[in-house]
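Participant: Kindly return the folded structure for what I paste below:
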Amino acid sequence: MAAAEVDGGTILVEPNGFACTLDDVAKRLSAGAVTASVFLNVNADQQFVHAADGRIVTRFEPDYPMDRAGGDEDRLLPHMIELGMPTEDDGDEDDDWGDPIHTAFALAERVTGVRMTPEALDEPVLVGSTRGLL
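Facilitator: Take a look at the predicted model:
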């Protein structure tokens, strides 16, 4: 995992990893803070997890954002609607509303105030194992 300090917070990047989407990890990382985690793997498995003050606020698969869970699963609805995410199941599986992962990153930026850019990782970063998080 690599960590980079940016304006407004820290970005964690975990190539081929999912630790930050796990409830226990997200709760610990969000103690006294706000976090958002976006996950995608080579099998197209996807996950968005938003946590605040040690609680999971909402989680969903970015390619199916109408199926949410969490302590306040609808808290992000205004942002999701503004970004064009479908928030209710209308039965149309073929809805083309954009790129789910790009939209999930835009949602993460809105809820955390931290912007993920390619330049964010151009500076020296802290690199370490996620072993202690799991």
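Participant: hey, let's count contacts and neighbours off CA atoms from now on
Facilitator: Noted.
Participant: Give me the distance between the longest helix along the chain and the centre of its chain.
Facilitator: Longest helix in the chain, counting residues (DSSP state H): helix 100-112. Put simply, helix 100-112 sits 7 Å off its chain's centre (CA atoms, centre = their mean, to the nearest Å).
Participant: now the other sequence, so there's something to compare against:
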Amino acid sequence: MIKGVTMTEPHPEFHWLSGRGPLEDIFCVSFVRGLSCLEVLTRLGVDESTVEEMAFDELNELAMEEAAATSGTDPGYVGAVKLGEWAVLVEPLGWRVPVKRGLLGRLSNETEVVSISRHDYADDGFVYAVDRDVMLRFDPLTPQYREGVDSEHWEAAMDEVGLGRRTFDDPIPDRPIACAFALARKITGVSFTSDVLDKPFLVAVANKQ
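Facilitator: Predicted coordinates for the structure are as follows:
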């Protein structure tokens, strides 16, 4: 059992993403199907001269240093790791994929993207896109306000992972970020557990857009 976690809480394997873990309280994790890590970074729009392999701790330290120097206005350092048929893009202190205009379309072109963002001082987000079309989008705190061309199809899956809130008066989901990663696992088959950060990442600096 994880220290401080009871078995009645949902998805304990993802609780590290809700607390003060290595990704802190602002990050974005995106799953992209069928592309290599380099292809994902290229679609993201990185400076290809900066691409190199490094440990997550190094990536995180660079992101922290840049955030301190720039007040976090446009995070640049990103990393990708391959998990099965999915490339997982990690943006420490970032929110690029769900926010930057046109980027979600580029990443999902002829493939699928699931992206989860946590931002304790703004809004969290979940988005699932297929070939440039948004299938499902919602804030994990208010999943009843979901949208997307196929949003109703995911209602049962959202119920199963603890995101079945129907009205504003219903209780807020327990551990909404953990529930969002459980929904991502239903779609992708990939579990973004803490040991993923032990793998080598392909890292680059994203161009300012």
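Participant: TM-score of the superposed pair?
Facilitator: Here the TM-score for the pair of chains, by TM-score structural alignment, normalised by the length of the first structure, is 0.86; 131 aligned residues with a CA RMSD of 1.8 Å.
Participant: before we move on, the earlier item: and the longest helix of the first structure, how far from the second structure on average?
Facilitator: Following the fit onto the second structure, the mean deviation recorded for helix 100-112 of the first structure is 0.8 Å by mean CA distance after the TM-score superposition for the first structure.
Participant: What span of the second structure is that helix aligned with?
Facilitator: Mapping helix 100-112 of the first structure onto the second structure (TM-score structural alignment) gives residues 176-188.
Participant: ok so, going back, and the contacts of the longest helix of the first structure?
Facilitator: Applying CA atoms under 8 Å, 6 or more residues apart in numbering, the contact partners of helix 100-112 of the first structure are 34-38, 40, 46, 48, 50, 62-63, 76, 79-80, 83, 85, 114-116.
Participant: among the residues you listed, which ones are buried?
Facilitator: 34-38, 40, 46, 48, 50, 62-63, 80, 85, 114-116 (16 or more other CA atoms under 10 Å).
Participant: the helices in the first structure, which residues?
Facilitator: So, for the first structure - with DSSP H - the helices run 23-29, 77-82, 100-112.
Participant: Dump these into JSON lines; add distance to P15 of the first structure as well.
Facilitator: Compiled in JSON lines, these are given as follows (distance: least, CA to CA, whole Å):
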{"stretch": "helix 23-29", "distance to P15 of the first structure": "16"}
{"stretch": "helix 77-82", "distance to P15 of the first structure": "26"}
{"stretch": "helix 100-112", "distance to P15 of the first structure": "15"}
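Participant: and of those helices, who's closest to G70 of the first structure?
Facilitator: helix 23-29 (10.1 Å; CA to CA).
Participant: Run through who's touching the closest one.
Facilitator: With contacts defined as CA under 8 Å, 6+ apart, helix 23-29 of the first structure is touched by 19-20, 35, 49-56, 133-134.
Participant: got it, and stretch 47-59 of the second structure?
Facilitator: Contacts with stretch 47-59 of the second structure, where a contact means CA under 8 Å, 6+ apart, come from 42, 77-79, 197-207.
Participant: and that stretch, which residues are buried?
Facilitator: For stretch 47-59 of the second structure, by 16+ other CA under 10 Å, it's 51, 53, 56, 59.
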